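>>> I'll drop the sequence and a predicted model, then ask my questions.
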Amino acid sequence: MKTIKAALLSYGMSGKVFQAPFLELHPGFELLGSWERSKKLIQEDYPQVKSYASLEEILANDTIDLVVVNTPIDTHFEYAKRVLEAGKHAIVEKAFTTTVAEADELADLAKEKGLKLAVFQNRRWDSDLKTVRQILLDGALGEIVEAEFHFDRYNPLLSPKQHKETVNSGSGILKDLGPHLIDQALYLFGFPKAVFADIRTTRENSVVDDWVDVLLYYPDFRVRLKASFFVREPNPAYVIHGKKGSFLKPRGDVQEDDLKVMKKPNLDSWGTEPLEKEGFLHTEIDGKIMHGKIPTLKGNYYDFFDGVYNAIINDTVEPVTAQDGARVMQIIEAAIQSSQEKRVVDL
């Protein structure tokens, strides 16, 4: 098996929790290290790797094939562009960029250089979303009438991460949690015809948006996406109503929580939800009423990295393409315009 040598541009939560464990698990990757600006932590977890002193050191290293751009959102474009210009493949954390123009430029550059560029929309491989997608593929609900997705938390305090709480081109909940919701909606339903959005600031002393309600207009149905920091009693994460029935699913994917306590991912039991998090299906199938819980499919972010491996080695399409990332940015830009102008924005 050919080996792809990879480096991270940060070893904060994203690198430590979401990327390094899967690069270690996948036999086709070798993690060489991470750029670390102040705290030197990666060697505590991976003694064999290197803590790089600068981006330039990574870019100048000819043995590195793939770079994960997992720095603050407003740096994604600059760093990803430099990575691609250095002739290296890239994975870029969400939000892919801060504008559609930046996303398009990176996509064009990767194509010009013959490089692979993937967007880390890992939530496509959540157990929740995989189960929702299977319900839709099975046609269990009939023709869809409406769907509502939530990514809510109860966290009235400001984040200690300054880049998240200062006004910059990458801050705010719309570009933090919003890309998860938007990407999932586009993945399941395709690109909408129009957008209406309401974007607010609700936390005391906050200067960035922290509440968002986005309505996507499709020809025959609507999809509502909501995120808030003031939801103490959680809503169902997924509510989908069709002409035959309904499916409600609480957020139950265990991967993030398990990774935060340093559990190692695997290809066997990983991503198995507790039974109490199963979704509820009420529909009619072949003339019979179905009214009960549905087993949840396993989640595993490994599949994203396996997709990246195959894209680089076998020249297949990236698991989440730069074009996918650009479409998410189109929705975000339209949502900002809609909220500012208090109107529906056609796409």
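Received, thanks.
>>> When you work out contacts or count neighbours from here on, use the C-alpha atoms and nothing else.
Will do.
>>> any idea which residue sits dead centre in this structure?
What sits nearest the mean C-alpha location of the chain, by C-alpha atoms, centre = their mean, is Q121, with 2.8 Å.
>>> ok, that residue - contacts?
With contacts defined as C-alpha atoms under 8 Å, 6 or more residues apart in numbering, the neighbours of Q121 are 93-94, 179-180, 183, 320.
>>> among those residues, which are in helices?
Among the contacts of Q121, the subset assigned to helices under DSSP state H consists of 179-180, 183.
>>> any idea how far the residue nearest to the centre of the chain is from F96?
Counting by C-alpha to C-alpha, to the nearest Å, the gap between Q121 and F96 amounts to 9 Å.
>>> do the same with T296
T296 is 29 Å from F96, by C-alpha to C-alpha.
>>> more neighbours, the two?
Between T296 and F96, counting by other C-alpha atoms under 10 Å, F96 is the more crowded of the two (32 against 24).
>>> That one - nearest residue in space that isn't next to it in sequence?
If you skip the residues right next to it in sequence, F96 has G325 as its closest partner in space, 5.6 Å away by C-alpha to C-alpha, 6 or more residues apart in numbering.
>>> Can you name the residues that contact that neighbour?
Contact partners of G325, counting by C-alpha under 8 Å, 6+ apart, are 95-97, 103, 119, 183.
>>> could you check the distance from F221 over to E148?
From F221 across to E148, the span is 11 Å (C-alpha to C-alpha).
>>> Between those two, which is the more surrounded one?
E148 (20 against 16).
>>> Could you check how far that one is from P192?
As defined by C-alpha to C-alpha, E148 lies at a distance of 15 Å from P192.
>>> same check, this time on H89
In this structure, H89 and P192 are separated by 30 Å, where distance is defined by C-alpha to C-alpha.
>>> Looking at these two, which has the bigger crowd around it?
Here H89 and P192 are compared on neighbour count by other C-alpha under 10 Å; more neighbours surround H89, at 25 against 19.
>>> Quick one: neighbours of the nearest residue to the more buried one once chain neighbours are set aside, just the number.
Nearest-residue entry for H89: L66, 4.6 Å, with adjacent residues in sequence omitted and distances by C-alpha to C-alpha, 6+ apart. Using other C-alpha under 10 Å, L66 has 27 neighbouring residues.
>>> Hmm, L66 is touching A90, no?
Yes - assessed by C-alpha atoms under 8 Å, L66 is found in contact with A90 at 5.5 Å.
>>> A further structure is provided below for comparison with the first:
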Amino acid sequence: MSPAPLKVALVGYGYVGKTFHAPLIAATPGLELHTVVSSDATKVRADFPDVPVVAADLIRALADPAIDLVVIATPDALHAPQAHAALDAGKHVVIDKPFTVTLEEARAVTAHAEKTGLLLSVFQNRRWDSDFLTLQALIDRGHLGQVVQYESHFDRFRPLVRDRWREKPGAGVLLDLGPHLIDQALVLFGMPQAVYADIAVQKDGGVAGDYFHLLLRYPRLRVLLHASQMTQATNLRMAVHGTGGSFIKSGLDAQEAHLKAGMKPGAPGYGEDPRPGVLIQLEDDEPVSTAVQPLPADYRAYYAGIRDAITAGAPNPVSPQEALRVMEVIDAAQRSAEQRREIAL
């Protein structure tokens, strides 16, 4: 007989909660979307008519003894206080990136989770991007040799300032997209020796940083992480160069577009990227290009890992210690941009 599924309360049903967390939770065996905390019950019930909606009352949801796991998908400033409240209520916690707004908040939440013995994890779903999985496989198989330069982009063209919390003071693309790019780099290469950052507001009327360029320095390797909302040529995703070859990939992982279009995780074609990357290697001193078909990907792997960590003691798919390292790099990048100098780690 299969064990009862873990009952999940999703806090927040904005873009991230609706597009990512709710469908992924609902489609992961062993998890049940039990409650949604949202002020917009109509929107939730249009997607999940049988799931109870608690109208923006986290305390009421936390009082429900049936709930095992709380997923926090609210604006960044609420992450830390809501995580503390959930841990106090004896619930396991998943927080959407960024972990918190500041490194100090992240350390406090981590210490709280360690004291309670409850699971705490940060939703770094882009470890399960098709392009990233493909790159990992190429590196593991030795096709690139020793990587000496890694360039990773999340560029978009959104020139108009929108009335949303992500474009208010204290937010911006470093906290929005930076955690993805930084986490992927740290998974591949570990912590750098130092960070240099350039952060800017490039939109007319903008007040939050909509551009960043980070240089992560390693003994030989250089990691370049870049995001812009004023880039019309948004196609480059990554360019990775090593002693054995180079890998170039254009176009973002398809899962976000699939989820926005209403495709169910696991449906035929879900997570498949039809745009191959290119592996360039020397043969007889001449560059030879080979198309590399991206590996299939599925963000449900993250939630399956959460399920197994809670029910079977499996490793946390994204530990708070890993999430803290991302916050350390973000903190160093913010100080670097303010002081206009490299910050050692």
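Thanks, I have the structure now. Keep in mind it's a predicted model, so treat the numbers as computed, not measured.
>>> Kindly provide the TM-score of these chains.
Taking TM-score structural alignment, normalised by the length of the second structure as the basis, the two superposed chains have a TM-score of 0.95; 342 aligned residues with a C-alpha RMSD of 1.7 Å.
>>> hang on, the earlier thing: buried ones only from the contacts of Q121 of the first structure, please, as a PyMOL command.
A single PyMOL command is used to select the members of the contacts of Q121 of the first structure judged buried by 16 or more other C-alpha atoms under 10 Å:
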select buried, resi 93+94+179+180+183+320
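>>> for the contacts of Q121 of the first structure, which one is nearest V208 of the first structure?
For V208 of the first structure, the closest of the contacts of Q121 of the first structure turns out to be P179, at 16.2 Å, with distances computed as C-alpha to C-alpha.
>>> dump the residue contacts of the closest one.
94-95, 121, 328.
>>> As TSV, the contacts of G325 of the first structure with distance to I199 of the first structure would be great.
Output for the contacts of G325 of the first structure, formatted as TSV (distance: C-alpha to C-alpha, whole Å):
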residue	distance to I199 of the first structure
A95	17
F96	20
T97	19
A103	22
V119	24
D183	18
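>>> Give me the secondary structure label for the residue nearest to D183 of the first structure when sequence neighbours are not counted.
On the basis of C-alpha to C-alpha, 6+ apart, the spatially nearest residue to D183 of the first structure that is not a chain neighbour turns out to be V328, at 6.1 Å. Local secondary structure at V328 of the first structure is given as helix here, using DSSP: H, G, I helix; E, B strand; the rest coil.
>>> Break down the stretch 201-345 of the second structure into its helices, ranges please.
Listed in chain order, the helices found in the stretch 201-345 of the second structure under DSSP state H, counting those that start in this stretch are 255-260, 300-312, 320-339.
>>> Number of residues surrounding the residue nearest to D183 of the first structure?
Neighbourhood size, V328 of the first structure [other C-alpha under 10 Å]: 30.
>>> Show me what it aligns to in the second structure.
In the second structure, the residue matched to V328 of the first structure (TM-score structural alignment) is V326.
>>> F305 of the first structure too?
Checking TM-score structural alignment: F305 of the first structure goes with Y303.
>>> Verify the contact between that match and I25 for me.
Yes - when contacts are counted by C-alpha under 8 Å, Y303 of the second structure is listed as touching I25 (6.8 Å).
>>> Am I right that T98 of the first structure sits in a strand?
No - following the definition three-state DSSP, T98 of the first structure is coil and is not counted among the residues of a strand.
>>> what about G190 of the first structure, how many residues close to it?
Other residues within reach of G190 of the first structure, judged by other C-alpha under 10 Å, total 12.
>>> which one in the second structure is aligned with it?
Across the alignment, which pairs residues by TM-score structural alignment, G190 of the first structure is matched by G190 of the second structure.
>>> For its match, give its distance to L221 of the second structure.
Going from G190 of the second structure to L221 of the second structure by C-alpha to C-alpha gives 11 Å.
>>> Then R156 of the second structure?
26 Å.
>>> what does T28 of the second structure give?
Between T28 of the second structure and L221 of the second structure the computed distance is 38 Å (C-alpha to C-alpha).
>>> Then G145 of the second structure?
Using C-alpha to C-alpha, G145 of the second structure is found at 12 Å from L221 of the second structure.
>>> which residues of the stretch 1-150 of the second structure fall in strands?
6-11, 31-37, 53-54, 69-72, 92-96, 120-123, 147-155 (DSSP state E, counting those that start in this stretch).
>>> Which of those sits closest to P169 of the second structure?
Using C-alpha to C-alpha, the nearest of the strands of the stretch 1-150 of the second structure to P169 of the second structure is strand 92-96, at 19.6 Å.
>>> Where in the first structure does that closest one fall?
Under the alignment (TM-score structural alignment), strand 92-96 of the second structure falls on residues 89-93 in the first structure.
>>> residues near the residue mapped onto A83 of the second structure from the first structure, how many?
With TM-score structural alignment as the criterion, the equivalent of A83 of the second structure in the first structure is A80. Counted with other C-alpha under 10 Å, residues neighbouring A80 of the first structure total 25.
>>> Ok, A257 of the second structure next?
Residues near A257 of the second structure, counting by other C-alpha under 10 Å, number 14.
>>> any idea how far it is from S228 of the second structure?
Spatial separation of A257 of the second structure from S228 of the second structure under the definition C-alpha to C-alpha is 19 Å.
>>> can you check E283 of the second structure too?
36 Å.
>>> Mind checking which of these two has more residues around it?
It is S228, of E283 of the second structure and S228, that has more neighbours when counted by other C-alpha under 10 Å, with 25 against 9.
>>> Show me what counts as buried in stretch 337-345 of the second structure.
So for stretch 337-345 of the second structure, counting by 16+ other C-alpha under 10 Å, buried means 337, 342-343.
>>> scratch that, stretch 40-58 of the first structure
With burial defined by 16+ other C-alpha under 10 Å, the residues of stretch 40-58 of the first structure counted as buried are 42, 49-52, 55, 58.
>>> again with stretch 114-128 of the second structure
118-128.
>>> got those as CSV, with distance to L87 of the second structure columns?
Shown next, in CSV, are these (distance: C-alpha to C-alpha, whole Å):
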residue, distance to L87 of the second structure
L118, 7
L119, 9
L120, 9
S121, 12
V122, 14
F123, 17
Q124, 20
N125, 22
R126, 25
R127, 25
W128, 27
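>>> related to what we said a few turns ago, roughly how far does the residue nearest to D183 of the first structure sit from E78 of the first structure?
V328 of the first structure sits at a distance of 19 Å from E78 of the first structure (criterion: C-alpha to C-alpha).
>>> and what of E256 of the first structure?
Using C-alpha to C-alpha, one gets 28 Å for the distance from E256 of the first structure to E78 of the first structure.
>>> Tell me who's in contact with the residue nearest to D183 of the first structure.
Under the criterion of C-alpha under 8 Å, 6+ apart, the contact partners of V328 of the first structure comprise 179, 182-183, 186.
>>> If anything else comes up later, I'll come back, but that's it for now.
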